[in-house]
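Asks: below are the sequence and a predicted model; questions follow.
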Amino acid sequence: MDNAGLLSRVHLLYLASHNLRLLIDQKIKDNHIGFNGWMLLVCIRNEPQIVTQREIALRMGLKEPSVGELIKQLMKQKLLVRAVNTSDRRKYAIKITDQGVAMYDEIQQALQPLFHTIFPGQMEQFDELLQTILAATKRYTAE
């Protein structure tokens, strides 16, 4: 593949990502949690094994202090709680509350029409491609 073709695809991926973020911002603005707050809820809801602030920061690609501030904001809104981590009492486990689950479900419902525009067969292919891109970019950023 030539460089121009690759850069063109990267640009398309960027535009799609940017537009998706704008759509998500529109859907979550009434909930007052912001895009990163929403992504933190998604991270905790979809990957319950990720429980510490450090694990969340690594998964989201954010600095720990930034994640700490997000956690505090979401705790004030009663969407998250901190509990002592049973495997290491020096750490805190971050858990989503029932209110957080309800908000997550509400926002997911609002986003469903957007994702129904992609046929199920294409969605599987899309997921596979995203996983491939993610794995490749992780490999190169780790070097």
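Replies: Alright, I've got the coordinates.
Asks: could you use CA atoms for every contact and neighbour count after this?
Replies: Fine.
Asks: pull the distance from stretch 105-117 to the chain's centre.
Replies: 15 Å (CA atoms, centre = their mean, to the nearest Å).
Asks: counting contacts, what elements does the longest helix seen in the chain pack onto?
Replies: In the chain, assigned by DSSP state H, the helix with the most residues is helix 3-28. When contacts are defined as 3 or more CA pairs under 8 Å, 6 or more residues apart in numbering; DSSP states H and E, helix 3-28 sits against helix 34-46, helix 98-115.
Asks: ok, and here's another one to check against it:
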Amino acid sequence: MSQLDQHRFAMQLALLSRSWRAELDRRLSDLGLSQARWLVLLHLARFQEIPTQRELARSVGIEGPTLARLLDGLEAQGLVSRQAVPEDRRAKRVILNAPALPLIERIERISTELREELFSGIDPEELRRCQQVHKQILANLERPKPRKRAPLS
């Protein structure tokens, strides 16, 4: 693959990600939640056990202080609550409150509808191949990076 092809692929992938998220955000705009807040709710709903703030931040891919601000807003809306962890005074567990459940169901339904629209007409084998390519790119990103050595004098 030429460098130009690689560049085009990377730009297209970035545009796809931004556009997909923007469209989903547009469809969810009447929920009164920012993209960051509904994303936190979705991640929180997918945990099997009640996560700590640290676990939730890792899942969402954001820093702890950023998550804390988002949780402040979600807590003010009555959608989540935080509970101290008895064995670790610094840790807090994040709990979904009942009013969040219908919102999450709506987010999931709208998200599923959009996915079905976007994947319409795509051959399942082509999609699997695309997933393999993305998986390899992610593996390449996660591979340990060689350290740069200082030049010898």
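Replies: Happy to help now that I have it. Everything numeric in this text was worked out from a predicted model, so none of it was measured.
Asks: between the helices and strands packed on helix 3-28 of structure 1, which one is closest to L15 of structure 1.
Replies: Between L15 of structure 1 and the helices and strands packed on helix 3-28 of structure 1, the shortest gap by CA to CA is with helix 98-115, which sits at 15.9 Å.
Asks: quick check: that closest one compared with structure 2, mean distance?
Replies: Superposed on structure 2, helix 98-115 of structure 1 shows a mean distance of 1.5 Å to its aligned residues (mean CA distance after the TM-score superposition for structure 1).
Asks: next, the angle helix 98-115 makes with the following helix or strand past that helix.
Replies: Once helix 98-115 of structure 1 ends, the next helix or strand along the chain (criterion: DSSP states H and E) is helix 120-142. Counting by axes from the mean of the first three to the mean of the last three CA atoms, to 10 degrees, helix 120-142 of structure 1 lies at 110 degrees to helix 98-115.
Asks: list the buried residues in the longest helix of structure 1.
Replies: For helix 3-28 of structure 1, the neighbour count (16 or more other CA atoms under 10 Å) marks I24, D25, K27, I28 as buried.
Asks: and that helix, how far from structure 2 on average?
Replies: Per aligned residue, helix 3-28 of structure 1 averages 1.0 Å (mean CA distance after the TM-score superposition for structure 1).
Asks: can you add distance to A110 of structure 1 and give the buried residues of helix 3-28 of structure 1 back as a markdown table?
Replies: Converted to a markdown table, the buried residues of helix 3-28 of structure 1 look like this (distance: CA to CA, whole Å):
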| residue | distance to A110 of structure 1 |
| --- | --- |
| I24 | 9 |
| D25 | 12 |
| K27 | 7 |
| I28 | 9 |
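Asks: in stretch 62-79 of structure 1, which residues are buried?
Replies: E64, V67, L70, I71, K72, Q73, L74, M75, L79.
Asks: which residues touch the last one?
Replies: L79 of structure 1 makes contacts with I96, T97, D98, Q99, G100, V101, as judged by CA atoms under 8 Å, 6 or more residues apart in numbering.
Asks: re earlier: for L20 of structure 1, find the nearest of the helices and strands packed on helix 3-28 of structure 1.
Replies: With CA to CA as the yardstick, what comes closest out of the helices and strands packed on helix 3-28 of structure 1 is helix 98-115 (9.2 Å).
Asks: so how far is the closest one from its chain's centroid?
Replies: Put simply, helix 98-115 of structure 1 sits 13 Å off its chain's centre (CA atoms, centre = their mean).
Asks: now the angle between helix 3-28 and it, please.
Replies: If you take the same axes, to 10 degrees, helix 98-115 of structure 1 sits at 130 degrees to helix 3-28.
Asks: what's the matching range in structure 2 for helix 98-115 of structure 1?
Replies: On structure 2, the counterpart of helix 98-115 of structure 1 by TM-score structural alignment is residues 98-115.
Asks: before we move on, what SS does V94 of structure 2 have?
Replies: Secondary structure assignment for V94 of structure 2 (DSSP: H, G, I helix; E, B strand; the rest coil): strand.
Asks: ok, it touching V80?
Replies: Yes - between V94 of structure 2 and V80 there is a contact at 6.7 Å, judged by CA atoms under 8 Å.
Asks: which residues touch the most centrally placed residue in structure 1?
Replies: For structure 1, the residue nearest the mean C-alpha position is M39 (3.3 Å; CA atoms, centre = their mean). Neighbouring residues of M39 of structure 1 by CA under 8 Å, 6+ apart: M60.
Asks: kind regards, and thank you for your time.
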